[in-house]
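> Build me a model from this:
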Amino acid sequence: MLYKLPSRLQFGTKKKLYGLKLHASDPKHLSATAFSIVHEHQKSCLFLVQHGLVGSATALMRPSVEALIRGLWLQWADELELVRFQRGEDSLNPERAIKMIVQRSGVARYNDLLAMWVESKTTLHGYVHHSFQSIIRRSGQVDIPPEEIVSLVTFSAALATHASIELTELASKRAVPGQEEARREAMHMLQVELVSFLDALSVAEIRTK
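Presented below is the predicted three-dimensional model:
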């Protein structure tokens, strides 16, 4: 049967919110919002897996990675880059963005994020764009080993945990005057717990100086 999709079947943003001005604190607020999107995707991943919608769950992994990278990028982007982002002229290139983040932040651990992206990007692209490997796994012609589902849930949980660590980093820098030391100590304790969770998932290595 041949049929034509109705012209009204389309999706797009009608109202452009480009008139809003970004103030000094706004990029960090948007950064925290991006990290919360990682959490939202992780909750959705669990829900979808529980209901047997594994194809949709795997398709969320690349947007999860990109939300994490965007949250970091927002903290280190310069004024011109933020203007382009606000105008919708920016297209995230994860590899280039991570390299920029590492260079401008001086934070060595973000190099691990680059390694993760390089290792995983082909698989992530395939699940979003419906590669042969993605479709054959949903076709019923092969049995999906439980290890692949475990890998999916672990990857999603790890991304959400990394987003939580970055939220604690933001929180440690936004203490009420006079409470800076107490805030840093509280955030440090949370980070210890979060890193321990990553270690329990076998997706992080605790290094001692």
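> only C-alpha atoms for contact and neighbour calcs from this point on.
Fine.
> List the buried residues for the helix ranked longest in the chain?
Identified as the longest helix of the chain according to DSSP state H is helix 146-172. Neighbour counts over helix 146-172 (16 or more other Cα atoms under 10 Å) mark 152-168, 170, 172 as buried.
> which residues touch whichever helix or strand comes after that helix?
Along the chain past helix 146-172, the next helix or strand (assigned with DSSP states H and E) turns out to be helix 180-200. By Cα atoms under 8 Å, 6 or more residues apart in numbering, the residues outside helix 180-200 that reach it are 158, 161, 164-165, 168-169, 171-173, 175, 204-206.
> Closest one of the residues you listed to residue 105?
Comparing these against residue 105 with Cα to Cα places residue 169 closest, at 12.6 Å.
> The closest one: what's it in contact with?
residue 187.
> The same query, at a cut-off of 10 Å, please.
163, 184, 187-188, 191 (Cα atoms under 10 Å, 6 or more residues apart in numbering).
> Tell me how far residue 145 lies from residue 69.
With distances taken as Cα to Cα, to the nearest Å, residue 145 is found 30 Å from residue 69.
> Which of these two has more residues huddled nearby?
The residue with more neighbours, out of residue 145 and residue 69, is residue 69; 26 against 8, by other Cα atoms under 10 Å.
> Just to check, that one is in contact with residue 102?
No. Contact criterion Cα atoms under 10 Å: residue 69 and residue 102 do not qualify, at 11.3 Å.
> For these two, list the residues in contact with both.
110, 113-114.
> Using ChimeraX, define a selection of the buried residues within those.
The following ChimeraX line selects those of those that are buried, judged by 16+ other Cα under 10 Å:
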select :110,113,114
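> Check the protein and tell me which residue is nearest its centre.
residue 68 (2.9 Å; Cα atoms, centre = their mean).
> Nearest spatial neighbour of that residue, chain-adjacent residues omitted?
residue 35 (5.8 Å; Cα to Cα, 6 or more residues apart in numbering).
> and that neighbour, what does it touch?
Residue 35 is in contact with 64-65, 67-72, 159-167, counting by Cα under 10 Å, 6+ apart.
> Could you also give me the structure for this second sequence? I'd like to compare it with the first:
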Amino acid sequence: MVTFATHRSLAEELERAFSLQSLVDKSLKKAGPTPSQKTILSGALYHLSCEHASSMLLLIEAKKVGSALALARPAYDALLRGAWVSYCASADQIEQISDKKADFPGNKDISAGVEKAAPAELRSTLSVMHRAVPVAIRHGLTHGGVEQLMHRFDGTTIRANFSSDTVIGFVRLATLVMLGSAIGIARQPGGDLDPIDVLHLFLSSFTQDDTEARAMIDRLADEC
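Sure, this is the predicted structure:
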């Protein structure tokens, strides 16, 4: 399970995440990519990914942690597919998918294409998410695997029993999803967002004690 060292409570982490969400929402509203089948389909996927991340935060706040964690996979998948449409898919593939005449390729093929063609900051964001919550864990969380079931007994009663570190880790994962979505839209042709501004926006939500997170974003900025 994904965890991060932190000196803040879950309530403080959520407050920070909701503040970042508000900033990302405002940034996305400024984006004006040139309309095309590619930007419409990829933009919809980025937006869906960001919506899943926002829902994760709301569910965690409502103490529906299992349902929140179940959204980690669809949030990641939507972001990954958005990157694939932006940088890998052919015009024919985009048309076929948009017209419901074909499905998306499998994630293994999509990931291979994104790794070769997507910009560094988007690749890095996806990579951090994938390493933090590998595909088998994402699958189990979504489809009622042991990753969910073994956290539903506290020794006395059956109830959700995720550690606070795990929950905080997924709050931060949701912020990474929002970061990736904002970067994806910022990279759209004709958009008004600068990817570096998006990275700085994300970085500004972390305080000085988040050395790991700050180092990660600094590396992303250096690769742009």
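> before we move on, the earlier item: and the residue nearest to residue 68 of the first structure, what's its match in the second structure?
Counting by TM-score structural alignment, residue 35 of the first structure lines up with residue 46 in the second structure.
> Its match and residue 165 of the second structure, how far apart?
27 Å.
> next one: residue 153 of the second structure
Taking Cα to Cα, one finds residue 153 of the second structure at 17 Å from residue 165 of the second structure.
> Next: residue 124 of the second structure.
Taking Cα to Cα, one finds residue 124 of the second structure at 23 Å from residue 165 of the second structure.
> what does residue 102 of the second structure give?
Counting by Cα to Cα, the gap from residue 102 of the second structure to residue 165 of the second structure is 41 Å.
> What of residue 217 of the second structure?
Following Cα to Cα, the distance that separates residue 217 of the second structure from residue 165 of the second structure is 21 Å.
> swap in residue 65 of the second structure?
Remark: distance between residue 65 of the second structure and residue 165 of the second structure (Cα to Cα) = 12 Å.
> Could you do residue 183 of the second structure as well?
Here the criterion is Cα to Cα. By it, residue 183 of the second structure lies 27 Å from residue 165 of the second structure.
> need the contact list for residue 117 of the first structure.
By Cα under 10 Å, 6+ apart, the contact set of residue 117 of the first structure is 62, 65-66, 69, 94-95, 98, 111, 124.
> err, residue 35 of the second structure, not the other one
41, 43, 188-190.
> SS state for it?
Of the three states, residue 35 of the second structure takes coil under DSSP: H, G, I helix; E, B strand; the rest coil.
> on that earlier part again, neighbour-wise, which of the contacts of residue 35 of the second structure leads?
residue 43 (25 neighbours).
> Using the three-state scheme, assign that residue.
Quick answer, by three-state DSSP: residue 43 of the second structure is helix.
> now it, nearest residue through space, not along the chain?
residue 185 (6.3 Å).
> what do you get for residue 113 of the first structure?
residue 98 (7.3 Å).
> Can you give me the neighbour number for residue 61 of the second structure?
As a measure of burial, residue 61 of the second structure has 16 neighbours, counting by other Cα under 10 Å.
> and it, what does it touch?
With contact set as Cα under 10 Å, 6+ apart, residue 61 of the second structure has these partners: 10-11, 14-15, 55, 68, 171.
> The alignment partner in the first structure of it and residue 149 of the first structure, how far apart?
When the first structure is aligned by TM-score structural alignment, the residue opposite residue 61 of the second structure is residue 50. Going from residue 50 of the first structure to residue 149 of the first structure by Cα to Cα gives 11 Å.
> now do residue 30 of the first structure
31 Å.
> for residue 37 of the first structure, same thing?
For residue 37 of the first structure relative to residue 149 of the first structure (Cα to Cα), the value is 21 Å.
> With residue 132 of the first structure instead?
Taking Cα to Cα, one finds residue 132 of the first structure at 18 Å from residue 149 of the first structure.
> Residue 121 of the first structure now?
Distance of residue 121 of the first structure to residue 149 of the first structure, given as Cα to Cα: 18 Å.
> from the shared contacts of residue 69 and residue 102 of the first structure, which ones fall inside strands?
Nothing among these maps onto strands, per DSSP state E.
> Columns distance to residue 195 of the first structure on top of the shared contacts of residue 69 and residue 102 of the first structure, output as a markdown table?
Formatted as a markdown table, these follow (distance: Cα to Cα, whole Å):
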| residue | distance to residue 195 of the first structure |
| --- | --- |
| 110 | 15 |
| 113 | 15 |
| 114 | 18 |
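> chain center to the helix or strand residue 14 of the second structure falls within, what's the gap?
Assigned by DSSP H and E, residue 14 of the second structure belongs to helix 10-30. The chain centroid and the centroid of helix 10-30 of the second structure are separated by 13 Å under Cα atoms, centre = their mean, to the nearest Å.
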